[in-house]
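Engineer: I'll drop the sequence and a predicted model, then ask my questions.
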Amino acid sequence: MAVVREFTLPDLGEGLTEAEIVRWLVEVGEVVAVDQPVVEMETAKAVVEVPCPYGGVVTARFGEAGDSLAVGRPLVTVAVGSGADSTHPARGGDGGGDGQGSGNVLVGYGTGAASGRRRRRVAATSPGSGGPAVADAVPAGAVAPTDLRTVDGRDNGDAGPVAVISPLVRRLARENGLDLRRLAGSGPEGLIMRSDVERAIAAPAQVAEPAGPADTLDGAERVPLRGIRRAVADKLTRSRREIPDATCWVDADATELLAARAAMNASGERRISVLALLARVVTAALARYPDLNSRVDTERSEIVRLPAVHLGFAAQTERGLVVPVLRDAHTMTTTALAAEMARLTEAARTGSLTPAELTGGTFTLNNYGVFGVDGSTPIINHPEAAMLGVGRITAKPWVHDGELAVRQVVQLSFTFDHRVCDGGTAGGFLRLVADCVEQPAVLLAAV
């Protein structure tokens, strides 16, 4: 007799609490092998394939493309046993001892080397026919993908799965035309119980109708905040809510910096970008002003100075804004910074950045000049303490050596957490960066 095992959504990287289903890689009734990817999920950091630690027959999938699932919520159920295929022996963990699961869930990438996908469907049979009784193996808590829609047929993708595990409760609500999204469950962790539905049916006037688009703005288009867009919104909102930030800025003559870059590119094999030069300047300036490479521990009322510079740089992609991280940037040469930036930028463009390459930053460099704008007031990438913004480099009239001349000018803006330092530290950092831009030789003295 098949035994049903439930695979819940694991943490996909550094404490991420939820992920959005991009597409399913298996169907209900399909045989899967241990460690075979079953779904493609989009987190706030990247799109990853999630492998299942059990081998057997998929009996239920929880959610549809576009649905957001919290970590720890059911993802799929798999019937394992005499009739289920398994291509790998048990390797400990949840599947240890039964030969059906690895239990080796790794953060971000799955449970091990994924086996080849063998897509075979198994027809449901009766318990006495010798095959797996797929229909009977579905547990009471398993919900078919269509059950994650609201009872009145509307898409529930905006709100995520309804907190109901009982098919009886869902059927009762459906038969009475009750929208489960409008109920507050009395069960554990807000679970909607049968008694909750019965009370709502008995007193429908107490359940307020949710406001629709026509109640507020006629003809307005509503776009759900999902995936990266939602993650960016949450992070920026938290930054403005928690961090007392301040911004200062300065115009700098970047003519000599561009000349130095041209000389480096003429003599070297690796093309050096302006952003790579600025990254090298930033690491030198942070060595002089370490308070800015820190974060605030509010629970312990401490400023935590970080020993390494993990430099993030903002990159705009088709999927939205991402911030790849140059780990240990303080140990890299300008050439090494340029090479790693190029690699991460390409990975961001193709959507192949891993969660590890998108987390753990300690300071962010934001080149909004690529959008053709001169200045901005950056919002700090929480929980970091500062961000340097760089506008476009453009020809402007400038006083040089006592005479008016046309020079290549850039505006640098610096936003900092006023809890970690005062204006003197922030001004000193920004002035050092500007001096290195105007006279690259100053960088040698700053190291």
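Structural biologist: Looks like it came in fine.

Engineer: Please count neighbours and contacts with C-alpha atoms only from this point.
Structural biologist: Noted.

Engineer: Tell me if I'm right that Ala84 and Thr59 touch.
Structural biologist: No - counting by C-alpha atoms under 8 Å, Thr59 is not a contact partner of Ala84; they are 11.5 Å apart.

Engineer: before we go on, here's another structure to hold up against the first:
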Amino acid sequence: MAQVLEFKLPDLGEGLTEAEIVRWLVQVGDVVAVDQPVVEVETAKAMVEVPCPYGGVVTARFGEEGTELPVGAPLITVAVGAPASGGPDVPAKGAEGSGNVLVGYGTSEAPARRRRVRSARPEPAASVTVAAAPAAPAAPVLPGVPAEASAGPVPVISPLVRRLARENNLDLRELTGSGPEGLILRADVENALRGAVPREQAAQPSPGSSAPAGSRRIPLKGVRGAVADKLSRSRREIPDATCWVDADATELMRARATMNASGGPKISLVALLARICTAALARFPELNSTVDLAAREVVQFDHVHLGFAAQTERGLVVPVVRDAHARDAEGLTAEFARLTESARDGRLTPADLTGGTFTLNNYGVFGVDGSTPIINHPEAAMLGVGRIIPKPWVHEGELAVRQVVQLSLTFDHRVCDGGTAGGFLRYVADCVEQPAVLLRTL
């Protein structure tokens, strides 16, 4: 006798309380294995796949793509031990569950190939209570299951493209994809939107709002909402200050060119800056810390988990390089490249985005010289690096054209005074101007 188990959206950790359904990976009637991913969701931190701890036949799905669900809301129901097309029962061990339902940490088993089941389908379970699943004639659509389940998903190149269409109220089924086998690309959606009015423009202002007609309303949710909340909290809680200095980066650029000319993996500039950061934090540990308001204590860390700002289509994210202080330039280059690629593809996990102790912000990639950024709460400081450009500079007593960069340090004034912050920034500038200074810490 089959048992119907309800799988709910699991606790996502890191204070996350909700997630948006991006893409269903299974349909009603599919056979799923223990720990097989069944849905792709977007949290405020990452795009991740959620594995189901039960093995059996999917009897119902709850929520359409684009729906936001709170933690604990039903995702799917699975008939455990249900016969598949007259064959043997699905192994009942799925009733125990694997327990591997933490988002973003993978699964213990490879997902089995999905197969459709055309036998009788049980009704969706009404609660978590395990109950016998009565057989019922097949219906066009089960209660609680969107009609899309039988039609199948639209082939789209990425969840980001699907999200773009959804936020502008564009029906993907009306588009003809220009990609291979009709795959819908971002360009297809953007071309369609040029002749359409976005949903936000057509929305009426809420009661009491003074927004003029035709203005655009963009919901603060997902990554953008999380960034807004964190920046607001940082501004409320952290009394920050900023100091900055210009530095001659000519010798650093030459050193990097020499490294890359000697063969082996290429060393990135951001990796060298990260190496300088970790050396500076070893000298000024006050800036590698956080403030515990409840205990009224400054907590200094003995490790450097280095965050770096990365701009993506989903918004600004801050991936974290774990134990950056223990990595050499090659290791830092490889890890920066891995995290950057994952950020652009929307594959960062919550573990990749949390636990930072200090942030490196290379805003020079945007073509700007300086900035006074907001500290990435709950950290205590952030080093900013502007663009490196040729400028007139007095070098060895003579005017010359040198590669100059502006460095800034925004710091929590509760963890240190200006002397410490200035000492840190001056040491960073010295390492940029004379990379040999780093030899002391190697």
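Structural biologist: Cool, got the structure. The structure displayed is predicted, hence computed values, not measured ones.

Engineer: what's the TM-score here?
Structural biologist: The TM-score (TM-score structural alignment, normalised by the length of the second structure) is 0.76; 374 aligned residues with a C-alpha RMSD of 3.0 Å.

Engineer: ok, Ala84 and Thr59 of the first structure, which is more surrounded?
Structural biologist: Neighbour count, other C-alpha atoms under 10 Å: between Ala84 of the first structure and Thr59, Thr59 has more, with 28 against 22.

Engineer: Can you tell me how far the aligned partner of Glu396 of the second structure in the first structure is from Ala33 of the first structure?
Structural biologist: Taking TM-score structural alignment for the superposition, Glu396 of the second structure sits opposite Asp401 in the first structure. From Asp401 of the first structure across to Ala33 of the first structure, the span is 72 Å (C-alpha to C-alpha, to the nearest Å).

Engineer: can you give me the helices for the first structure?
Structural biologist: 134-137, 167-175, 194-202, 213-216, 227-242, 255-267, 274-288, 334-350, 423-438, 442-446 (DSSP state H).

Engineer: got JSON lines for those helices, with mean neighbour count too?
Structural biologist: Listed next are the helices of the first structure as JSON lines, based on neighbours: other C-alpha atoms under 10 Å:
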{"stretch": "helix 134-137", "mean neighbour count": "20"}
{"stretch": "helix 167-175", "mean neighbour count": "16"}
{"stretch": "helix 194-202", "mean neighbour count": "16"}
{"stretch": "helix 213-216", "mean neighbour count": "10"}
{"stretch": "helix 227-242", "mean neighbour count": "16"}
{"stretch": "helix 255-267", "mean neighbour count": "15"}
{"stretch": "helix 274-288", "mean neighbour count": "22"}
{"stretch": "helix 334-350", "mean neighbour count": "18"}
{"stretch": "helix 423-438", "mean neighbour count": "20"}
{"stretch": "helix 442-446", "mean neighbour count": "14"}
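
Engineer: residues contacting the residue nearest to Val57 of the first structure when sequence neighbours are not counted?
Structural biologist: Nearest residue to Val57 of the first structure, sequence neighbours excluded (C-alpha to C-alpha, 6 or more residues apart in numbering): Val31, at 4.5 Å. Val31 of the first structure sits next to Gly55, Gly56, Val57, Val58, Ala84, Asp85, Arg118, Arg119, Arg120, Arg121, Val122 when contact means C-alpha atoms under 8 Å, 6 or more residues apart in numbering.

Engineer: cool, and Ser289 of the second structure?
Structural biologist: Per C-alpha under 8 Å, 6+ apart, neighbours of Ser289 of the second structure: Val298, Val299, Gln300, Phe301, Thr357, Phe358, Glu379, Ala380, Val415.

Engineer: mind giving me a markdown table with those and columns for neighbour count and distance to Pro37 of the second structure?
Structural biologist: Shown next, in a markdown table, are the contacts of Ser289 of the second structure (neighbours: other C-alpha atoms under 10 Å; distance: C-alpha to C-alpha, whole Å):
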| residue | neighbour count | distance to Pro37 of the second structure |
| --- | --- | --- |
| Val298 | 16 | 41 |
| Val299 | 14 | 38 |
| Gln300 | 16 | 39 |
| Phe301 | 14 | 36 |
| Thr357 | 26 | 32 |
| Phe358 | 28 | 34 |
| Glu379 | 22 | 34 |
| Ala380 | 28 | 38 |
| Val415 | 21 | 44 |
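
Engineer: Which of the residues you listed fall within strands?
Structural biologist: Cross-referencing the contacts of Ser289 of the second structure against strands under DSSP state E gives Val298, Val299, Gln300, Phe358.

Engineer: how near is the counterpart of Glu242 of the first structure in the second structure to Ile276 of the second structure?
Structural biologist: Aligned by TM-score structural alignment, Glu242 of the first structure pairs with Glu237 of the second structure. Distance from Glu237 of the second structure to Ile276 of the second structure, counting by C-alpha to C-alpha: 28 Å.
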